[in-house]
Structure formats: structure tokens, C-alpha cells
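In: I would like the atomic coordinates for the input below:
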Amino acid sequence: MKPAPKPPRLADRLLEWMVAPHRLEAIQGDLHEEFAYQVGRMGLRRARWRYWRDLLGFARPWAIKRQPTDYSSPFFLHPDMLSNYVKIAWRNLVRQKLYSLINLSGLGLGLAASVLILLWVQNELSFDSYHHKADTTYRVTNTLKVSEEPWVWSSSPLILGDLAQRQIPGVERIARFKKPWQPVSFRVNEAVFYEENSAIIDSTWFACFDYEFLAGNAAHALDEPGSLVLTETKARTWFGDPQAALNKTVLMDTTLLTVRAVVRTNRPNSSFRYDVLVPIAASFRSAEDRKNDQDWNNFNYQLFLQLKPGTSATNVGQQLTQFYRAYKKDSTLTASLLPLTAIHFDTSFQSDELPKGSRNTVWMLGLVGLVILVIASINYVNLSTALASQRAKEVGVKKIIGAGRGALFGQFMTESTLLTVMALVLALVLIALGLPLFNDFTDNQFSLDLGNGMLWLLLLGSVAVTVLLSGVYPAVLLSSLLPVKVLKGSNVLNMGNARFRQGLVVTQFVASIILIISTLIIFQQLRFVHSKDPGYGREHVFYMQLPYSKTMSNTHARDVLKQQLRELSGVAGVTSANQPIINNMSSHSGSLKWAAKRDDFTPTVAQFSVEPEMRTVFNLKLAEGRWFERGKRLDTANVILNEAAVKSLGLKAPVVGQWFEFQSRRGQVIGVAKDFHFKSLHEKIDPMVLFNAPGWHSYIFTKVNPGATEHVLADVERIWKASYPDKPFKYSFLDDSFAQLYQSEQKAGQLFNVFAGIAVLISCLGLFGLATFSAERRNREIGVRKVLGASVQSIVALLSKDFVKLVLVAIVIASPLAWYIMDRWLQAFAYRVNMPWWVFGLAGLLAVVTALLTVSFQSIRAALMNPVKSLRSE
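Out: Prediction:
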């Protein structure tokens, strides 16, 4: 028989919520009778619409008003009810000490790790956004199309900013800055400081960007050409106190400057973390320097534009491009504007003085933080649902005496919230203890400032997410138990709930295994980077940068210094160049000529000025031809190309002997050098021209015999002080410079190690809790099996096999996911390791062994228990 049609379910629920309980039965009965009649008269569809209309007709005071009663049930969020929930929650936490400790530890660790990660992620994503006009501030970006490949520069000519300010109506203000090309010396009283963290800025800098002034003010800080602005950190170093620094004089090389302001050290999420700020007018050593800076071919400054509201950044970029057409006579150079807040993650530049972040690393670590929080929440869900049978009678009795589902839901959510708040307190303690180490890892100065609104937003946001992740499902499950089944003693947890818990365990270990695999592959890539032959020998080599003014004006003094170094005991070789061999950023385009060059081909090449001794000091290899030789006058016009240049420029064999014009000097290609890595392995080897121009050389490289480093450095320092008494002695080993290229990956790898370990530990805590519960639940079964002769090994295997199966399933799911994630990460390297199969096998083995060790303790303990005790307890 076909069932009778029913009114709309949603309408009935609305009626039950709206109408007073003492009138509900009569009104609902009448409406149902009317609905049945109208179905027969006008059909189901129209009857349903009519039911809605009739229902809304009862939205009147007489139908809605509740009848007063002496025994009304308070709202489940009433303060009295909440107080009762907290008492019950506390009693349950105390009664289930082991499980409460597991949940508290897991959630505390998870919250601490997640908040630390979120602090870093929030810092990265908010770079430079704190400036009050960040949304209208842009940096000028210049793009040159070289052959088919665009080259992008972050610097612009000084004069471009002046034109933009005068001739583009939409530009409200400009600000320029540049970093000195070598560290600058500052004499404070009798002390000399060699400052690497200085910047040359426009007089409008503080009008464009926000600084907190501790002494002096933004309006007059750069009024005079001889002004100087220090950060609080630098003022304390030089003068002991920020206020004491004001109006003190400092000698920058030969220029006298006066401290006019002290500002607070910039935030960790600032691109401009410079400690010494010098106005552009004070940076010129001579009238010739000032004239050179006005040249359209000198791209020395980063140019920032603040636009008026409503101004199109695209249109401003087009107008800047027209300036290049008009004044530089360049038809290939185009200008565009990059938002200030986008600079940190933009990696399209050939070179950039501002610190860069990796968006991939940010999102990966952010995902790791969320995964850790999910893993910790899964522990609570699993243990709460597993223990549901022990609280079934409590739920049944409460429902029989009138507790509604909403009240029970509120009770269990309160328990979850209480535990999470306790975990938050534990997390704050862990964060306070771990923050110094985390700051070392990330090179930041995060602090546990409880007055910081953003910190509380992260903390409370994490707590809210944790409460929702961990509390909702157990609360829904427990509040939905049927009292009849519970009090009859029926099994209230069906197979579906068990499967759900198993799925959560698999999810935990999928996440943990992905982190383990990622950690192993990051380690493999970093080992590959450090072990790959760069094409030159960097061991036991250190270098020094000579003072610009002394080097360019007196090359004889440099040659005397090199000869003194060669004569030292323990020195294997000395040479000089225009750039460090590592991270060589010097490039050249436009004036290259050779026999087969096409007229429309304008390549850009890296340039490296070297001398004859360079080959022996660095053990550089030649594919063909010869190296530069001392005494051969023509070698100052000859060049050596690397293999990448031969291929990129399209030179036909034989290459050696062909004429080649470079830097307006015409000579021959005398050799082809084997490719070597002069940048990081993120980038492919670019074409390079090696030439011999000793006048360009400001870097001296010294190779030391093994074991002689300490006394050689002492001798070199003595010679340096005799040659440059007013300049501090500073050197760098090539190995250290090489490691700096991969510092971000190294730190990311260390962070992955730490957080992967935390994720695995939290997963193991949950597995330990489930193993404990499983052993307790099967106490009688274990006792019977032991009485019947089962061995300890067989019982341990019985209790462990289900968990091992879940871990094996997790391995199968995690492996392809980890491969995909790490393949995307490795794409950032032009030279990368292949992901070996054994990495996935080792990660799986570690997961299985970890799971076995976790559950074995409880399994062995249960297997060794006297069966008499377990059977007697039943």
C-alpha cells in the first residue's frame, strides 16, 4: 500500500520551533488533517504550498507565547547549565586520567606547533603591509627583452624618479634607496665600525614609509645633506643610548655626518631592515659620482612611487616607458609597477637587494601547521568515540529524566572546550620555552607578547578550530544515543563508528608519513647540493673585499698586498677578481660582437674579470684552448667563454681563435672553460664571458694549506691593518658563502624535521591511547586465550595487527601524495636529485616500527597480565 503523503519536513520543524509546546499538538494535528484533505482536492504540490501558508498564519502571539511553569528547563547555554557542564567535564577528566593526559599532551603540542608556524606564516604573508599607504605604494620594475628571454631588474636610474614626480600627475610622492655595493666604514670617536646593513635613502623616505621615531622626528630627520638616521639597535651599539646619539657626529669614510634621528628597529615583516640610513646627497664622494648617478645608463636605485587615489598603476608604467623612449632612446626597455606588498614573494628579478620569501615554503609550512592541529584533534575524536560506551548509561539516564539533545551537545562541547583551554595553557608554556630556538631557525625576533592582538587572534583562532575539529563529532555521537538501547545494554557503537575511527588513524599516519618522506627528500636534495661538484675548488679559500676608494685609485697598492699575501707561510695561492666566484651577479649586454652574430640578437651574459692565477687557485677546467697568461699584452682584450656561452651565442667550431668584441675591446676567444656553478643550483648555468681587466678587481682570494688557517688569518689581518688602518679586517670563506645560498632550504629542512617529529609523536600518543583502550576492552578475551594456552607473542600479534594494517594502508595512500608534493618543491631547483624508491620504503618502515613500538608496550603488558585477574573482574 502506498504511504500517505506527508507535509514538508522543514515546515514541520519550523512549526515545532515557533509554536508554544502546550499548543503544538492541537495546531499540528489540525494542520496535518487539513494537508491530507487538500492533497486529495488540489494535488500534492499545491497542498504543500498551502501548508506553508497555513503554518505562517500561526505566527501570532497567542500561538507563540509559552505557558509559564515552575519546572521549566533552562536554556542549555544558561550560566547555571554551563557551570554544571564544567563540573561534570572536570570530574570526567580526573576520572579518565590516562586518556585525559594523552589528549591534553597531544592538543598542547599541536597548538604550540601550529601557533609557532602561524606566527611565521602571518609574518611572511603580511610583509610591508603595515605601512599606512602600502596599498598605493609601488616599486618600479624594468624589463629588457634579451633574445627570447626577458630580464627583469628592480633598480632604476636616479633621474627617472625626478621625471615621474614632475611630469606624471598621478604620482603623489617618490622615494628611492640603494644599498652600498660594499660595506661602509663609520668612525665613532676612536672606534671604527664596518657596516654592512646600511642604506642610502631619499629625503622623502620617511614620508612614504612608517617608522617609529625614538629621537628626532620624521619631518626634519633628513633636512640637511649631512644627516644620519640610526635604528635603536645601532644607536645602543655606537653610543650606549638612543637619546645620547642625537646630534652626535660620525665620520663615514671621509664625510662628516650628524645623527638627526633614532628610529625603532624595523619589524620582522619589513623589507627595509637597515640599521644606518644615509641621505643620497651625503653618499657622493665627488662631483663625478654625482654626475654619473644622473646618467640614464646607471640603474642604481630602487624607485618607489606613491600614487594618488584612483590612479592606474598600468598607465603610470606606460608613461615611465615613454620616458625611456624619449631620454634613453631605448625601444626594448619597459617599465611597470609592482605593489609594495608583492615584492617579498616576487622572484622574477635577475637581482634584488631586498630579502625574498618562498610562497611555496609558506604554504607548505602553513599546511603542516594545520595538519598537526588536525592530527591532535583526531586523537581527541578517536579516544572520545572509543570511550563512548562507558558514558552511554549517563546519556541514557539524562535523556529519560528530560535532558534534551541540545543540552547534552552543550555538555560534551563544554568538555572539549575545557580540555582545549587547558591545552592552550600548556601550549603557551611550550611556546615560551621553544620560541628562542624557533627564532634561531627562522632568523626572526618573535616574542610571546600577551598584549599583542594578533597573537591572541592566532591563539583564539587555533583554539576555535581545535574545538570544532575535536568536539563536534563526539558531541553529536554521544548526544544522539537512544536511551532505550543504552539501558537495555545493547551495543551503542555500530561498525560504522569503528570504521570511522580507523579512517581517522589512517589519516593521521598519512599526514605523518608525508612529513617523514618530505624530510628525507629535503635532506637528500641538500646533501646533493653540498656534494655536487660546482666545477671549481672552494675548500680552504677565503676572500676579502678591498675598499672602493683605495682600490680604484691605487691598483699598485692592491698588487703589493697580493704579493705580501703570496709570501706568507701556509698560503697556497692568491688571486683577484671583480666579483666573488659564488653568487656572481655582474652581467653585461649590448656590446658583444663576433663574426656570426645576427643583428637582431642582443644577448646578456654574466661577466667575470679574472687574472692568470685564478685557474690554479680554483682549479678551473678548460674544455679547449688556453688560460690567460701573465705578460701577454693582448690577453687584456682576449676572452674565455664558458660552454653555456658557446651554446647560447651559437658559435661554430672551431671556437678558439674567433674574433670577439667585449666591453669595447676587440680580441680573440682563447679558450672555452668547462661550465661551473657561479650561482645557486636553483638556476641553470648562464652564459659567461671571462676577461682580464685588473683595474676592475676589488676582491682578493687566498687559498690556504690544510691546517694553516689560523696562523694565516692572523698574518693577513696584520698586513691588512698596515695597508688599510682605518678599515676593519673582514673576510669570508667560500664554503660559508656557498652555504648561504641554501640557507632558506636548510632552515626549512630543519623546521620540517622538528614538526614532522611532533606530528609523529602526536600520532603515536593517539595510537597509544587506542591500544590501551583496546587492551582494556579485550581483557576477558585475553584471559580466556591465555588459559587455553596462547603465548605472549600470539597475544601481542593479535592486539597489534589491526594497527599495523592501518599504518600499511596509510603508507599506500601517503607515498604518491608525498611524491607529488616533493616533485613540485624540487621544481625550484634547476639541478635536483631524483627521488629514490628507498626513501619511500624507509619512511614506511619507520612508520611501521614506530607504530609497533607504540602499541607493543600496552600489548605486552596486557599479554603478561595474570588471566585470573581479568576473568575474576568479569
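
In: contacts, neighbours, all on C-alpha from now
Out: Fine.

In: Tell me the buried residues in the host helix or strand of residue 798?
Out: Counting by DSSP states H and E, the element that carries residue 798 is helix 792-826. In terms of neighbour count (16 or more other C-alpha atoms under 10 Å), helix 792-826 has its buried residues at 792, 795-797, 799-800, 803-804, 806-808, 810-811, 813-815, 818-819, 822-823, 825-826.

In: For residue 230, see how far away the nearest residue to residue 216 once chain neighbours are set aside is.
Out: Nearest residue to residue 216, sequence neighbours excluded (C-alpha to C-alpha, 6 or more residues apart in numbering): residue 261, at 4.3 Å. Using C-alpha to C-alpha, to the nearest Å, we find residue 261 at a distance of 7 Å from residue 230.

In: Am I right that residue 481 sits in a helix?
Out: No - counting by DSSP: H, G, I helix; E, B strand; the rest coil, residue 481 falls outside a helix, being coil.

In: Report the contact partners of it.
Out: The contact partners of residue 481, taken as C-alpha atoms under 8 Å, 6 or more residues apart in numbering, are 392, 395, 396, 492.

In: which helices and strands does the helix holding residue 798 pack with?
Out: helix 495-531, helix 743-777, helix 837-864 (3 or more C-alpha pairs under 8 Å, 6 or more residues apart in numbering; DSSP states H and E).

In: What I need now is those written out in CSV, including mean neighbour count and distance to residue 204 for each item.
Out: Compiled in CSV, the helices and strands packed on helix 792-826 are given as follows (neighbours: other C-alpha atoms under 10 Å; distance: least, C-alpha to C-alpha, whole Å):
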stretch, mean neighbour count, distance to residue 204
helix 495-531, 20, 43
helix 743-777, 20, 33
helix 837-864, 19, 55
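
In: For my notes, please list these in TSV and give distance to residue 343 for each entry.
Out: Output for the helices and strands packed on helix 792-826, formatted as TSV (distance: least, C-alpha to C-alpha, whole Å):
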stretch	distance to residue 343
helix 495-531	26
helix 743-777	17
helix 837-864	36
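
In: Could you also give me the structure for this next sequence, so I can compare it with the first?
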Amino acid sequence: MIRNYLKIAFRNLRKNKIFSVINIVGLAIGLTCFMLITVFVYDELSYDKYADEADNIYRINLSATGNGDVAVYPNVDVAVGEGMKNAFPEIKASTRISPASDFVKYNDKQFKEQKLAFADSNFLQMFSIPLIEGDNKTALVQPNSVVISKAFAKKYFGNEDALGKSLTIGLHNALYKVTGVIDKVPDNTHFHFDAFLSLTTFHITRATWSNVGFYTYLLLNKNANAKALEAKFPQLVAKYVVPEVQHDMGVSLAEAQKSVNTFRFSLQPVTDIHLHANTKYELEPNGDIQYVYIFSALAIFILLLACVNFTNLSTARAVKRSREVGIRKVMGSIKKQLIFQFLTESVLFTFFSMLCAYALIFFLLPYFNELSNKNIDFIFFLSWQSILVLFSVSFIAGILAGIYPAFFLSSFNTIKVLKGASLQGSQRKPLRSSLIVFQFFISTALIIATIIVYQQLHYMQNKKLGYDKDQVLYLPDARLLGSNQFAFEQQILKDSRVVSASISRYVPGGIMMDGTEIYPKNETGNGTEIHTNIYHIDYDYLRTLGIRVVQGRDFSKAFSTDSAGVLINEEAARELGWTNSNAVGKTIVRSGQQEYKVVGVVADFNYASVKQKISPMMMMLGNNFGGLIVKINTKDIQGFLGDLKKQWTLFNPDGPLEYNFLDENFAKLYASEEHTQQIFSAFAVLAIIIASLGLFGLSAFVIEQRTKEIGIRKVLGASVKNVLLLVSKEFLLLVMIAFLISIPVTWWAMHTWLQDFAYRIDITAWVFAIAGIAVIFIAFLTISFQAIKAAIANPVKSLRTE
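Out: Here you go, the predicted structure:
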């Protein structure tokens, strides 16, 4: 019996090649999208779950309330982790890590390494990162020891045994002995380092609590309650933080005790960091749970689109198979057998689609990895779990997509179909119309979303930032020049292509930033204590970056008192209770009772991402040794860079020249949004393709059923335009309904998404108009191909059609 079902199924597949190809290709695209997005979502949800006790590991975050706002830091002070462990028995262990970047040298090999980190001796153990060489328990115990990855060892030592050898790290040529080698840090984790240096190398003399700097993790006992533990943290703030605030800020005990309410430690599960933590100071750019939800919905919707195609086309083809059903019933087939026959055909289609999906995945996976910033191997899809998932999804999709056509076909009245009664009225059934509406609703919504994401990305990339990022180079390692740094600056200023230069490690969009608490001196009522970020700059910084002074003046060598002066931005002036005009000349007090005179107010500029609101900023002279910012004006960028490298070499630095452009650094801040826009675009195109395939097949069928009608109309004088309008108006009406439904739904969804951005676009009506015109035009082109073909056909042949 099964063999007979399969034989008939293959016969129908060959007989209806166009419909078969449309069904198989549509389902294959749907399954491919579903599997790729599912793997993406699975990978996102798997972050930091690899550790043996991942469910019991928590990161300590710090929330500081001030300025009517809450600043969240994912790192805390040096003593916090161990102090909490000693205070509460439910904490089994604590560990810290602090990222670094520096030059690493072995013999004649020297490279700038960006992925270094100082770590406690138990860090690798807590995160279950095994050593393939060395002892995991003792590798980072001794000062000046380092554990490196296998790739890192290959880079410096080649095929030599790395264990026991020494690497020279940093300007002071400190020797670090290799005491362990790991394979690599897992891909699905919120940190990726190539080398872990022993934190005991630092001789920390003061165990403080009130600052930040160390990413600190706690391992709780199995039955410990994290929320109950958090509730005990204020007593540690009162014990350790309050005295430090009182000492550093020079305030009364009563004033310092306010820190108990404004200085809060909290615990975040390590498994939540990747998708739920998005502070400015994360170890790496994280994912976003919203995108997981969005892409999960996309996977389901695109698979549904493919199933809708199958249902529509199979139901439409029912008329052509009505006599077959009637004859089968006369020959003794019962309804149950007919249903099983049609479900067999449906499932067979989906399994063909599954094979095509595997071929598509194989070819598209490299592009998908690049698009999603993942490193998924095709072997993953060959695991029994993946095969089982795809097999199950294909089987279920086949059943769900074929169940309605199966019941529809098997329910035909035998006598009526054998007499040739018309079933064309079924083509207007509400189900088929609603399915077409659903298809184009999803397609239109994706087009609208893609346009809005592109607009927001374009807005962020082209927003006036308050500083000039074009043709500005940043040399982060000017410190390699030692005492020649200032001489090098003067030398390159002689080049006519150099407009200006400034010595500073602080650039907009960079990770270097200090911070402190400040308050206005001798003011009550309107004055308040606020948190401000700090840039250390020189006299040429503002001019080099084109930052405007709106009140007062810039730093000047003509004023010796400027060493105790500061520049603040407009936001700092507002939050201190001043206006721009009366801020100049006021005195600011920072921790340690240091006083600074405001010499000028600079216009607000986006020194962080445009996604974040501009925060208070304070600029101070000095403490800027180490970086060089160069503003140039030339069309021959490569020629200038070649000359710059020659000048660098002449000064005999301790390392190679490294540089980057501010506009490139700025673009990296929006890599996540750019990937989102690209993914939306890709899936919008696929959704349109799937919907158009279904519409193409359905319109072909409808035209085939109305061949005689079209022939008669042509004989009676109907033009090609009349025939085209006759065939397309019903479908275009459904597409228009889908467009109208998509407007409020998409507006709400994208309005919600835009709330994550401090500076964002307004959603305008023309976005919806463009999407509507685009989808209606695509639908019209899809229908008109078949309609025009029918309209120009010989009416004599049309009237002879059976």
C-alpha cells in the first residue's frame, strides 16, 4: 500500500513540475531560514553555560545613583569579592579579572596583543577552562606567570614546547613565565582572552571598596539564594564604603552615610550577561535578548510562509484532481485512504525540501556566519540532534501544510465531480484569501522594519557628533617613544598635510575614560553631587578634534593657573545646577578635597555611542602621556601613512607603529545595529521570494482555470489591459489588506525598538508608503507575468482547452 502511495506521489510530482518546483523551493528556503536562525538563537542562549557550576556563578555589578540617574558598572573595586566571601558563608569562592593590552615579545617576534587579562589564580577553575599543559590549580599562583592559548603559543614559539619559556610583556620588559596552555576560551562566553597573567603580579597596598576596575565573580553554594544575599550587601557598604567616602570626599559622616542608598552592589547570573547586560564597560559587546525574540519570531514566520504556500497551491490544485478522487471513491477507496495518500505526498515534498535545505545551508553558511558574526560549522548540522530536529520539523510541516488539502480533496462529492461540476468557487474560499494576506503581511512588515533599522543606523552614523572625526588618526602607543613623544609630535607638525596634533590617550568612542564624583563649592539648594567622566588632555586637544567652546575659553599656556582648571561640557553645567553663562569661574570639588576652577564650557559632544545619552564630562590638563591624535588634510592617505611610518622608525620606538582612524572606530560602535539591518534585509528578501513564489503558482492556477473565460472575453473585444486587470484585482486587493494590517503592528514594534536609543529617528508616513508601493509592485509583477501570457494567447486555442 505504501509503495503504491509513493508511486502515485512521484507520478503527480513529475506531472505538475512547476507546482512541484515552487513547493519544494519554497519549503526549502523556509526550512533553511528556520534552521539558520534556530542555530543562531541556540548559540545566543548557550552563552556561559559551559562551566561546571555555571548556574551558581554570579558577577558583582555596581549601581551608583546620582544626577537623578543610575549608572551601572559591571566591575567593582579590588577588595569587594574577597570581602564578600569572608563576610558571607553562602559564598564558596570569588575571582577577579582585569583586561589589558600591551606588547608581547619573544626573541625577534613582537606583537601588540589586545586580548590580555590579569586574573586570579582560581579564575580558570571557576569557569571550567581546562589546561592541556600545566596544573590548573597552581598555574597562576606565582607572580609573573602566564597561561596562554594554543594559538598564542603557536604564534610565538612555533612548534617548540611553550611550557617553562618566558615572554617579555610591556614597556618595562617584565618577564612572564608560561605555566600553562589552554586550547582556547569557548566561543560562547562573554569574554575572550588569549593570555591570562597572574593578578598576584600587582602589589596592591590598599584594599578599597568605593571604586571600580575589576570584573569580579562569586561562586555561591548550591542552595544559596542570590536575592537574599543581595539584601545583606548594604551592611558592607556601611562598613567599608561609607568611611572611604567620608575620607575621600571630606564630608560629614551623616553625608557619607547616604552612600548606603546610592551605592548598591547587585548579583547578575553569569548566564544572563551576554543577553541582558549592556553597560558601557562590558568586557565585549554583548547580544540582546530582544533580537533573540525577534529572530525566533522570524524563523517561525518564514517557515509558516512556506507552509502557507504549500497549503494554498495544494488546495488550488484540488480542482485538477477532483475526477481522480471521484474515480478512486468509485473504485472503493475510503476517505481515510485518500487522506493518507495526500498526506504522504505532502510529507514527501517536505523531505525533498529538507534535502534541498541541507544543500542551501552548506552554501549559505559562510555568508550567514559573516552576517551574524558567528563561527558555526556545517558539521553542527550533521549531528544526530540537528538531523532529528530538521527531520521532525519537516515531517510536522508536511502534516500541517497538507492536512487541510487532504481533507479538502477527500471530501469531494463523487457524483458531482464525475459529472464535471465546477469547483472553481473554492478558489475564493476565505482560508486561501486569509493565507495570502498573512504572507504579504509578514513580507510588508519586514520591508518596513528593514527601512526603519536602516534609517536609524544611517542617522547614528551621520549625526553631528560635536567633534570632527574625518581624517583624524589616533596612535594609541605613542608611549613607545618614551621621552621622544613630544619631539615626534613637533616633527610631524612640520608636515604640511598635518593640521594639528594633540597628545592624549582619550578619544571619543575609545575605552579610555576616568570618572569621579564632583560637587559645586559653597552652593546649596541648586548645587548637587554628580558623577562625571574625565578626559585628560593637552592645550591642542579641542582644536585638533574641532570641539567648540561655548562659554569662557580653552586651556592656554598664558595662564599658569590652568593646571588647576577644568573644562566641563554643557550637560555637566546643567546637572551642577548652573547655566553655561554662570558656570565659568565657579569652583568644582572632587574626591580628596581637590578644587578646580571652571575656565570654560564646551558644547556637548558624543564621546560615547549615540545610543547613549550624553553624560557629564570634565576635561583636565596633564596625565595624558601615551597617545597621539593627528588631524590631517590630504587626498593621499596612503602616502602620508608611509611617511609617518618612516618618521616613527627614525625615533627608534620599542614597537611598531599602530594607528586607527576615528571614523572607523566610530563605525564599530554600531556593528550590532549594522548586522541587524543586514539580517532584516536578507530575511525580508527571502520572505518576499517565498510569498511571490506562492502568488506566482496560485495566479498560474487561477489563470489556467479561467482560460476559456479569458478566450471568450478576448473574442468579445477585451484588451490585454482588461484581462490583466481581471486576473490581478482580486490578488492585489488581498495584498492591499495585508499592507493596511501591517501598518499599526509594525509601527508599534519599531517604536518599541527605537526606545533603546537615546537619540533616534521619528517614524514617518513615507516609510509605510514606500513599503506598500514596493510590495504591491512586486505582487503585480508576479501576477502579470502569467496574466499577460494568457492575455496574448490565441483565443481559439483557449476555447479548445479542456
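
In: Helix, strand or coil: sort out the residue positioned nearest the centre of structure 1 for me.
Out: Nearest residue to the geometric centre of structure 1 (C-alpha atoms, centre = their mean): residue 362, 3.1 Å. Three-state call for residue 362 of structure 1 (three-state DSSP): helix.

In: Next: residue 672 of structure 1.
Out: Residue 672 of structure 1 ends up strand, using three-state DSSP.

In: Just to check, it is in contact with residue 643?
Out: Yes - Residue 672 of structure 1 is in contact with residue 643 according to C-alpha atoms under 8 Å; the separation is 6.3 Å.

In: what's the matching residue for residue 396 of structure 1 over in structure 2?
Out: Alignment note (TM-score structural alignment): residue 396 of structure 1 maps to residue 326 of structure 2.

In: quick one: contacts for its match?
Out: Contacts of residue 326 of structure 2 (C-alpha under 8 Å, 6+ apart): 412, 413, 414, 415, 417, 418.

In: what do you get if the cut-off is 6 Å, keeping everything else the same?
Out: When contacts are counted by C-alpha atoms under 6 Å, 6 or more residues apart in numbering, residue 326 of structure 2 touches residue 414.

In: For it, pull up the helix or strand it's in.
Out: Assigned by DSSP H and E, residue 326 of structure 2 falls in helix 322-330.

In: Looking at structure 1, name the residue matched to residue 230 of structure 2.
Out: Match for residue 230 of structure 2 (TM-score structural alignment): residue 317.

In: what stretch of structure 2 does stretch 745-765 of structure 1 fall on?
Out: Counting by TM-score structural alignment, stretch 745-765 of structure 1 pairs with residues 673-693 of structure 2.

In: With structure 1 overlaid, report how far that stretch is off on average.
Out: When structure 1 is superposed, stretch 673-693 of structure 2 averages 0.8 Å from its matched positions, counting by mean C-alpha distance after the TM-score superposition for structure 1.

In: what comes into contact with that stretch?
Out: Contacts of stretch 673-693 of structure 2 (C-alpha under 6 Å, 6+ apart): 26, 439, 443, 446, 447, 450, 453, 454.

In: Please repeat the previous calculation with a cut-off of 7 Å.
Out: 22, 26, 302, 305-306, 371-372, 439-440, 443, 446-447, 450, 453-454, 457, 779, 782 (C-alpha atoms under 7 Å, 6 or more residues apart in numbering).

In: from the chain's centre, how far out does it sit?
Out: 16 Å (C-alpha atoms, centre = their mean, to the nearest Å).

In: do the same with stretch 247-260 of structure 1
Out: 39 Å.

In: picking that back up, after the helix holding residue 326 of structure 2 comes which helix or strand?
Out: helix 335-372.

In: got the angle between that following helix and helix 322-330?
Out: Orientation check (axes from the mean of the first three to the mean of the last three C-alpha atoms, to 10 degrees): helix 335-372 of structure 2 against helix 322-330 gives 140 degrees.

In: Can you check which part of structure 1 helix 335-372 of structure 2 sits on?
Out: Using TM-score structural alignment, helix 335-372 of structure 2 lines up with residues 405-442 of structure 1.

In: how much does that stretch stray from structure 2?
Out: Stretch 405-442 of structure 1 sits 1.6 Å off on average (mean C-alpha distance after the TM-score superposition for structure 1).

In: May I see the buried residues of that stretch?
Out: Buried, per 16+ other C-alpha under 10 Å, within stretch 405-442 of structure 1: 405, 407-421, 423-424, 426-428, 430-431, 435, 438, 441.

In: And for stretch 290-310 of structure 2?
Out: Under 16+ other C-alpha under 10 Å, the buried positions of stretch 290-310 of structure 2 are 292, 295-296, 298-310.

In: Distance-wise, check residue 451 of structure 2 relative to residue 99 of structure 2.
Out: 38 Å.

In: I meant to write residue 202 of structure 2 there.
Out: From residue 202 of structure 2 to residue 99 of structure 2 the distance is 14 Å (C-alpha to C-alpha).

In: Who has more neighbours out of those two?
Out: Taking neighbours as other C-alpha atoms under 10 Å, residue 202 of structure 2 and residue 99 compare with residue 99 leading, 19 against 10.

In: Wasn't the more buried one part of a helix?
Out: No - counting by three-state DSSP, one finds residue 99 of structure 2 to be strand, located in no helix.

In: if you skip the residues just before and after it, what's nearest to it?
Out: Closest to residue 99 of structure 2 by C-alpha to C-alpha, 6+ apart is residue 117, at 4.1 Å.

In: and that neighbour, how many neighbours does it have?
Out: Neighbour tally, residue 117 of structure 2, other C-alpha under 10 Å: 21.

In: mean deviation of stretch 730-749 of structure 2 from structure 1?
Out: Averaged out, stretch 730-749 of structure 2 is 1.4 Å away (mean C-alpha distance after the TM-score superposition for structure 1).

In: and that stretch, which stretch of structure 1?
Out: The aligned range for stretch 730-749 of structure 2 is 802-821, by TM-score structural alignment.

In: residues making contact with that stretch?
Out: 506, 509, 510, 513, 514, 517, 518, 840, 844, 848, 851.

In: Looking at structure 2, name the residue matched to the second one.
Out: When structure 2 is aligned by TM-score structural alignment, the residue opposite residue 509 of structure 1 is residue 440.

In: Residue 112 of structure 2 and residue 168 touch, don't they?
Out: No - Residue 112 of structure 2 is beyond contact range of residue 168, at 11.8 Å (criterion: C-alpha atoms under 7 Å).

In: Noted, bye for now.
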